[in-house]
Every structure is written in C-alpha cells, then in structure tokens.
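Kindly return the folded structure for what I paste below:
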Amino acid sequence: MTSPPTLWKSGFSCPNCGVEAHQSWFNCYAANRAPSRSDIHKQQPSPTSDAAFGMTPRVTLGTPSPNIHSQGNIPVQNISISKCYSCSEAAIWIGTRLIWPKFTPDIKPHIYMPPAIKADFVEACSILQLSPRGAAALVRVALEKLINHLVGEAVKPNDGIQTLVDRGMPERVQKMCDAVRIITNDSVHLGTINSNDDLASATKLFHLVNAIVDQTIGLDILADEIYGELPHDKIQFVENRKRGAARKSAASINTGK
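The predicted structure is shown next:
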C-alpha cells in the first residue's frame, strides 16, 4: 500500500513519478517584492537580475543568499516545496494542500466490485486530493450501494449491516463496514474530514471498501471458481458427505439428542 503525498512527511508516493520515495523539504523565498509605503527609495533591478533581462523571477530550491540587503531573503509564508529523491522533480504546496502537480491516488477498485459501486468509487478517488470531504461522501454512497447489493434490497446502512451479521458475516467485515459508515457519516455531517486533513486518513476508506468487497464477494467467487474446476467425481463425493451430515443432524434433532 503506497502512502499519499502529505505535508512535511519524509517519504510518500511522488506525485510526479509515482515512486514511493524519500522527500526533501524546502521553504520558499521571494526574489523580489512589491514596493510599500515604507520604502524610502524606489527599488531598481540590478543589471544582473532576471527583471533586467525581461525574465520571470525564478523560484529555486535551497538556502537563499546570506546577503541581508538582498530582497531575495524575504520568506513567503504558507508555501512549501518538496523534492523527490527518485526523480528530482519538485511539488508545490500551499498550506497543507498539494497544488502542483495534480495527484490522483493510484487506488484501483476491487476486480469483483459491482459496476454501479465501482463508478462511485472511481469518482471519489478522482476528487480525493481536492476535496477529501466530498470523496468521503461518495465513499458513503458506494458503501450504501454495496450493503444493498449484499442484502438484496434497499435498506438503511446500519440495518443492512446487522442483517448481514445475522446471516453469518464475519465480525472483521462488520467492523470494516461500521468503520466506513461512521467515519463517512461524521465527515459529511460533522465535518471531521476536510481539506486540511492529510490524504492518508481519507485514503484508508477506499482500502476498507475494497477489503469489504473482497471478503463478501471476491472470496465467494474465487472459491466457486476453484471448486468448479475439481473433477466431477470429487465434487460428488463432497456433496454426498454434506447430504449425509445433514441427514445425521436432522435425525439427532428428531430424537432429541
């Protein structure tokens, strides 16, 4: 599982090259600033400055010049730059949000996820960076559709989860369903997930939904596929064993044993 870009984290999946790599962090300094009323003398660009040659002022990585009289030492607040060890490309952050390049988490829907649920899953993933709260709302829609799919009818998420538990759904799957239900509900109605949160917390919701699909749909399909490839006589032997066990159980009930 790769980790999404997160402010000041020492390593994550690079938004430029996609490699999970170490990241170096830099503050941003201005090459110049707009004149203010406190300026006594009008600032003139030096003959060697970018402005003198009609060039756009550059933003470079690293420590600024120690010349305290240079306006290149002016720190730009709330802007950070990360540099990938693998590709040496930079990423620009404003506050806690990655602004450039655009990052779409590489989270693929489970291969056996029903199409209607997959559409919401993919759309949620596409807006995760820009709106974690909006992504959480779509994940909740996907969970509701998944529960309805498993139950076989439209139900409230809480009631649907209990129905599945009554039908024998493992406790670990119940915990995953309730975790997604509670987190997404709180994020939508209480605003506990917002644009200032790192992507790691919101990304876990997608992995949980994939895990629920795997445990409730994927394993059944895989088991049926493998079982169906067994020799017919072996399958018949197993079916006879099951029928024999059922008759024995029924006889025990009838005799009160």
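
use CA for all of it now, contacts and neighbours both
Fine.

Nearest the geometric middle of the chain, what residue?
The centroid of the chain falls nearest to Thr203 when counting by CA atoms, centre = their mean (2.2 Å).

Next SSE downstream of the helix or strand where that residue lies?
If you go by DSSP states H and E, Thr203 is part of helix 199-213. Going down the chain from helix 199-213, the next helix or strand is helix 219-228, by DSSP H and E.

What lies in contact with that following helix?
Identification of contacts with helix 219-228 by CA atoms under 8 Å, 6 or more residues apart in numbering yields Ile235.

next one: that helix to chain centre, how far?
Centroid displacement of helix 219-228 relative to its chain, using CA atoms, centre = their mean, to the nearest Å, is 29 Å.

same question, stretch 175-194
14 Å.

Can you mark which positions in that stretch are buried?
176-178, 180-181, 183-188, 193-194 (16 or more other CA atoms under 10 Å).

residues in contact with that stretch?
Counting by CA under 8 Å, 6+ apart, 131-134, 136-137, 139-140, 143, 157-158, 161, 202, 205, 208-209, 212 sit against stretch 175-194.

and with 7 Å instead?
With contacts defined as CA atoms under 7 Å, 6 or more residues apart in numbering, stretch 175-194 is touched by 132-133, 136-137, 140, 205, 208, 212.

Stretch 203-210 too?
The contact list for stretch 203-210, computed with CA under 7 Å, 6+ apart, reads 109-110, 176, 180.

One more, so I can put them side by side:
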Amino acid sequence: MGGLIRSWPMQTHYSVPEFNKTAFNCPHCGAFAEQKWSELRCDIFAHQNDWELGRTLELLKNKGYSELDAAHMRYEQAGGIFAAICAHCKKYSYWLERKMLWPAASTIEMPNPDMPEECQKLYMEARIIAGQSPRAAAALLRLCVEKFILALGGTEKKLADGIQALIDNGKISQAEQEYLHICRLIGNDAVHPREISLSDSPEIVLPLFRFLNILVQRTISAEKERSNFIAGLPSNIQQKITAHKEAGAADWDK
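Model (predicted):
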C-alpha cells in the first residue's frame, strides 16, 4: 500500500478532503494519500444466531432466490453512508450526504492564501492535529513563525533576535512584534514545558492560528494590495511616487 502513496505526483498545496476524491490530505495523519471509497451496508440478519441464519438462507433458497440474491437482501445500504480509508495511516473517514461526519471538520480558519507556501504546510499540519494534541500544534506553529520571519527578511539566529531584526528594519510594528512573541513563547512551552500546561489549557493554542493570519494580512497581504493599487494609478502619479521614494522626500507636494 505504501507504494500507492509514493506513486502520486509531488504535491505542493494542501488538498482539502472532499467526497469521492481519490486523493487528499488525510484528516487523521495529514499525509497526501490515496483514499479508497466504499458504501457502508448493514446486516439485517445480524440479530439471528447461526441456526436461525441458516434457516433464513435456506427458506430464501427454497423460494427460488440465488445465493447472490440472498446476499443482496441480507446486506442493505446503510442510509447513504460512505467510508474512505487512507492508504497511509489506514484510518477511515465517514461521510453522509457528501459531508464528512468523522473526524469532525476543524473549525480553525484556513491559512491566509498570501502566507508563504512552507508556512501554509506547517499551519495545515497544526490545524489538523490541534484538537488531538495542542502541544504538537503549538510546536508546529512556532516553526511556522520561524519560516515566516525568514520570508520577511529576518535572520536565522535566535527567534527573538529574528523578531527584533524585523522591528529594526521597519518590517513589522510593535503590535505585530507582540503577536510574534506570543507565538514564540507558547511554542517554546510546547517543546520545553515551564509555565504553561497546554494539555490543561488547549484553548491557549487556538488564537495562535488567528494571530498568524493577522500577521500575514498586515505584512504580506497589505503590501501586495498597496503594490497592486499603485500599479493601477496613472503613470505620472506612479513616477512621482517613485521619485519621492528615491529622494526620500517627506513633503509630497514638492
């Protein structure tokens, strides 16, 4: 079965679990893997003992039903419930009316689409396991913060130093610095528990997902929107903006 996982093309984005999809990121293990689907059926003769079951099948045979007909009569469809088994972890997800019943869909928001790809992967891993292991999720989010700082031009030194470098370079505000330090400190305690017991207070981890999305919005998304807006301005205004940037002029009326 492992070969089936390796045979899929290289995956670069998170693939959302969807009904009847042949492959997606498993809601249990997070791996991108083949999903084999089957419709659940129930045994309507399950309440019978072996002797009673034998008698029932014999009666059906005497009435002219074949063994195949009897099997179809015995196993009825279970109300349109489907199961998909992951080729990687061998765990099932269960679906009704094209919606996943189990495991319960995460209520944690999806990552900002402008989040760097490597950060998105870590975010999604943390999102999948947050309910089962808040500590592991916090550790992954700390790593996500490290990658995010590097994407903004920070250093590969200590995480606290990387955050300070972004402040010094004017890449983030004091408020954004606080968000990053909160993620760093909670992530530190996930790896080396000191003051916070994440097993006792899993709700502490959930806001970190929101913090990261806010950070991406205020930095990458905001800059992207600003650049797109300027690109749509008349050329004479664009030239003035460029000239003032190069001159470092404070007075825009000059």
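
Would you mind reporting the TM-score between them?
Aligned and superposed, the two chains score 0.53 in TM-score terms (TM-score structural alignment, normalised by the length of structure 2); 151 aligned residues with a CA RMSD of 2.6 Å.

related to what we said a few turns ago, counterpart of the residue nearest to the centre of structure 1 over in structure 2?
Correspondence of Thr203 of structure 1 to structure 2, assessed by TM-score structural alignment: Leu206.

any idea how far that match is from Glu52 of structure 2?
According to CA to CA, to the nearest Å, Leu206 of structure 2 and Glu52 of structure 2 sit 54 Å apart.

Not counting sequence-adjacent ones, nearest residue to Ile85 of structure 2?
Using CA to CA, 6 or more residues apart in numbering and skipping residues adjacent in sequence, the residue nearest Ile85 of structure 2 is Tyr92, 4.4 Å away.

wait, doesn't the one you found sit right on Ala83?
Yes. With contact defined as CA atoms under 7 Å, Tyr92 of structure 2 reaches Ala83; the gap is 6.2 Å.

Can you show me the helices along structure 1?
Secondary structure of structure 1 (DSSP state H): helices at 115-126, 132-151, 157-166, 171-189, 199-213, 219-228, 232-255.

coming back round to it: around the residue nearest to Ile85 of structure 2, count how many other residues there are.
Look at Tyr92 of structure 2: counted by other CA atoms under 10 Å, it has 20 neighbours.

show me what contacts it?
By CA under 7 Å, 6+ apart, the neighbours of Tyr92 of structure 2 are 83-86.

Out of the buried residues of stretch 175-194 of structure 1, which is nearest to Val76 of structure 1?
The closest of the buried residues of stretch 175-194 of structure 1 to Val76 of structure 1 turns out to be Asn194 (CA to CA; 24.5 Å).

so what corresponds to the closest one in structure 2?
In structure 2, Asn194 of structure 1 lands on Leu198 (TM-score structural alignment).

residues in structure 2 matched by stretch 112-119 of structure 1, start to end?
The aligned range for stretch 112-119 of structure 1 is 114-121, by TM-score structural alignment.

So the aligned partner of Ala223 of structure 1 in structure 2 versus Asp69 of structure 2, what's the distance?
Aligned by TM-score structural alignment, Ala223 of structure 1 pairs with Arg226 of structure 2. According to CA to CA, Arg226 of structure 2 and Asp69 of structure 2 sit 68 Å apart.

same thing with Ala130 of structure 2?
Distance from Ala130 of structure 2 to Asp69 of structure 2, by CA to CA: 47 Å.

quick one, which of the two is more surrounded?
Ala130 (21 against 12).

matching residues in structure 2 for stretch 132-147 of structure 1?
By TM-score structural alignment, stretch 132-147 of structure 1 lines up with residues 134-149 in structure 2.

if I pick the residue of structure 2 most remote from its centre, what's in contact with it?
Farthest-out residue of structure 2 from its mean C-alpha position, per CA atoms, centre = their mean: Asn62, at 55.6 Å. Taking CA under 7 Å, 6+ apart as the definition of contact, Asn62 of structure 2 has no neighbours.

And it? What does it align with in structure 1?
Match for Asn62 of structure 2 (TM-score structural alignment): no aligned residue.

Tell me how far Asn62 of structure 2 lies from Cys144 of structure 2.
67 Å.

same question, Glu125 of structure 2
For Glu125 of structure 2 relative to Cys144 of structure 2 (CA to CA), the value is 10 Å.

same check, this time on Ala243 of structure 2
As for Ala243 of structure 2, its distance to Cys144 of structure 2 is 37 Å (criterion: CA to CA).

out of these two, which sits in the busier spot?
Using other CA under 10 Å, the more surrounded residue of Ala243 of structure 2 and Cys144 is Cys144, with 22 against 12.

Leaving out sequence neighbours, find the closest residue to the more buried one.
Cys144 of structure 2 sits nearest to Cys119 (CA to CA, 6+ apart), 5.1 Å away.

is it true that the one you found touches Glu146?
No. Cys119 of structure 2 is beyond contact range of Glu146, at 8.9 Å (criterion: CA under 7 Å).

for Met100 of structure 2, helix, strand, or coil?
At Met100 of structure 2, secondary structure determined by DSSP: H, G, I helix; E, B strand; the rest coil is strand.

actually Ser38 of structure 2, sorry about that
strand.

For Ile217 of structure 1, list the residues it contacts.
The neighbours of Ile217 of structure 1, taking CA under 7 Å, 6+ apart as the test, are Tyr112.

number of nearby residues for Gly154 of structure 2?
21.

now swap in Leu222 of structure 1 and tell me
As a burial measure, Leu222 of structure 1 scores 13 neighbours (other CA under 10 Å).

where's it relative to Leu98 of structure 1, distance?
In this view, Leu222 of structure 1 and Leu98 of structure 1 are 39 Å apart by CA to CA.

Same question for Leu128 of structure 1.
With distances taken as CA to CA, Leu128 of structure 1 is found 11 Å from Leu98 of structure 1.

what's next to stretch 125-144 of structure 1, contact-wise?
103-105, 117, 120-121, 124, 157, 181, 184, 187-188, 193-195, 199, 202.

can you check stretch 105-112 of structure 2 too?
Applying CA under 7 Å, 6+ apart, the contact partners of stretch 105-112 of structure 2 are 120, 123, 127, 213, 216.

swap in stretch 145-156 of structure 1?
With CA under 7 Å, 6+ apart, stretch 145-156 of structure 1 has contacts from 117, 157, 160-161, 164.
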